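>>> no sequence on this one, just coordinates:
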């Protein structure tokens, strides 16, 4: 990836951050070569902060990281487009984007994934999701297994309502498991797309 960092006097290029799932523009930051290298190696967006005068990984204090999915450079080789999965709100104000727009998809599963992310990052005693996640990966995986068995049992019967309810439970717990492993449903969809080629 050839990037012309020398076009600007400070050696920085703009980096536009876009949600990999919703395609919404989330924020704009600046990168030098070191910030880009760290972003590519750690798969978390890292900028060069002009106000802090140092490398700054988005989410280093809040935990609201931007998990890198793809990096592209524009035709002039002086601007980056980074597609990422946000872990929580992107703006320091608590908004979804730095333009105070909601980062929502018309896709209900995407909305559900965002709710799961929020429950994990902002746990409350009332949240089933937060409690399950806090019990660790083994418990989350076990729950997916239990729900899968219940789907199989209901598939052999003739009660469509029970089958659909158990299927919903399985899908919900699978989405939690994906996030516990650091992934989202779109990562699985990308694997399926690659297999389809």
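Received, thanks. Quick caveat: nothing in here was measured; it's all calculated off a predicted structure.

>>> C-alpha from now on. contacts and neighbour counts both.
OK.

>>> Report how many residues lie close to residue 128.
By other CA atoms under 10 Å, 13 other residues sit near residue 128.

>>> got it, and the one 3 residues further on?
The number of residues packed around residue 131, counting by other CA under 10 Å, is 15.

>>> what sits against it?
123, 125 (CA atoms under 8 Å, 6 or more residues apart in numbering).

>>> Which helix or strand contains residue 81?
Residue 81 is part of strand 80-86 when elements are defined by DSSP states H and E.

>>> which element follows that strand toward the C-terminus?
With DSSP H and E, the next secondary element past strand 80-86 is helix 108-121.

>>> ok, and here's another one to check against it:
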């Protein structure tokens, strides 16, 4: 009987590889339940860490991962699934998530929990941009256009400032969260991402 070691979150990292080209498509995470669904349905299911729920890859985009074979590594703590994708494998529309070639030694930084939350939210925002949902507020924002999104950013910035002048800390937290969210939508609408902001902030930290 095979054993698979789970991490502290009861998940196992899973590498997805194109069975035809051998290109690595992405790295995601599976729970025991998503693994069972993958085995039974012959299509890949993940566990979304940002939404804390099962995720049938392709359910909204139509870009499914049809399973050819499943393997585990020698330490039994990583899964490799060879698939036949029915469309682009990455939410950006690329065939693979690994599109940035590193030719020099990069600057290594530690991702804080809070930075991770913003990036997880941004991933969902981009998904709503590429795969609109009728009842999604985020999808509605993209449909309304950059001018309307910009107005929302201005509105939330003003409400944040008003809460601060009133020394209303609870309202300030709420309004700044709204400001962060709508700003992420705005940069997604302009095909930017949080990394562009982090790089600019790195220049200012001194």
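Received it, and whenever you're ready, just let me know what you need. Quantities reported herein were computed from a predicted structural model and do not represent experimental measurements.

>>> Please state the offset of the strand holding residue 81 of structure 1 from the chain centre?
Its chain's C-alpha centre and that of strand 80-86 of structure 1 lie 10 Å apart, by CA atoms, centre = their mean, to the nearest Å.

>>> Output the residue interval of structure 2 matched by it.
Strand 80-86 of structure 1 corresponds to no residues in structure 2, going by TM-score structural alignment.

>>> can you give me the angle that strand makes with helix 108-121?
Relative orientation of strand 80-86 of structure 1 and helix 108-121, computed by axes from the mean of the first three to the mean of the last three CA atoms, to 10 degrees: 70 degrees.

>>> Show residues contacting strand 80-86 of structure 1.
13-21, 64-74.

>>> Sort out for me which of these are in strands.
If you go by DSSP state E, the contacts of strand 80-86 of structure 1 have 13-19, 66-73 in strands.

>>> picking that back up, list only buried entries from the contacts of strand 80-86 of structure 1.
By neighbour count, with 16 or more other CA atoms under 10 Å, the contacts of strand 80-86 of structure 1 hold 13-21, 64-69, 71, 73 as buried.

>>> related to what we said a few turns ago, let me know the closest of the ones in strands among the contacts of strand 80-86 of structure 1 to residue 187 of structure 1.
residue 69 (8.8 Å; CA to CA).

>>> From residue 175 of structure 1, how far off is the closest one?
18 Å (CA to CA, to the nearest Å).

>>> who does the longest helix anywhere in structure 1 touch, helix- and strand-wise?
Across structure 1, the longest stretch assigned as helix under DSSP state H is helix 160-180. When contacts are defined as 3 or more CA pairs under 8 Å, 6 or more residues apart in numbering; DSSP states H and E, helix 160-180 of structure 1 packs onto helix 108-121, helix 128-134, helix 137-155.

>>> matching residues in structure 2 for the last one?
When you say that, I think you mean helix 137-155 of structure 1. Under the criterion TM-score structural alignment, helix 137-155 of structure 1 matches residues 146-164.

>>> buried stuff in the longest helix of structure 1?
Neighbour-count burial for helix 160-180 of structure 1 flags 162-163, 166-167, 169-180 (criterion: 16+ other CA under 10 Å).

>>> Return the closest of these with respect to residue 140 of structure 1.
residue 177 (5.9 Å).

>>> how about the counterpart of that closest one in structure 2, what does it touch?
In structure 2, the residue matched to residue 177 of structure 1 (TM-score structural alignment) is residue 186. In this structure, residue 186 of structure 2 makes contact with 146, 149, 150, 153, judged by CA under 8 Å, 6+ apart.

>>> among those, which recur in structure 1?
For the contacts of residue 186 of structure 2, the subset whose aligned partners also touch in structure 1 (both residues aligned by TM-score structural alignment, their matches' CA atoms under 8 Å) is 146, 149, 150, 153.

>>> Pipe those residues into JSON lines and attach neighbour count and distance to residue 12 of structure 2 per row.
As requested, those are exported to JSON lines (neighbours: other CA atoms under 10 Å; distance: CA to CA, whole Å):
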{"residue": "146", "neighbour count": "16", "distance to residue 12 of structure 2": "39"}
{"residue": "149", "neighbour count": "21", "distance to residue 12 of structure 2": "38"}
{"residue": "150", "neighbour count": "16", "distance to residue 12 of structure 2": "40"}
{"residue": "153", "neighbour count": "21", "distance to residue 12 of structure 2": "38"}
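
>>> residue closest to the middle of structure 2?
By CA atoms, centre = their mean, structure 2 has its centre lying nearest to residue 123, at 3.1 Å.

>>> how about that residue, what's its partner in structure 1?
By TM-score structural alignment, residue 123 of structure 2 lines up with residue 114.

>>> hang on, the earlier thing: now the longest helix of structure 1 against helix 108-121, angle please.
Using the same axes, to 10 degrees: helix 160-180 of structure 1 against helix 108-121 is 50 degrees.

>>> Can you mark which positions in the helix or strand just after helix 160-180 of structure 1 are buried?
Remark: after helix 160-180 of structure 1, the chain's next helix or strand is helix 185-196, criterion DSSP H and E. Residues of helix 185-196 of structure 1 classed as buried: residue 185 (neighbour count, 16+ other CA under 10 Å).

>>> for helix 185-196 of structure 1, packing partners?
Partner elements for helix 185-196 of structure 1 (3+ CA pairs under 8 Å, 6+ apart): none found.
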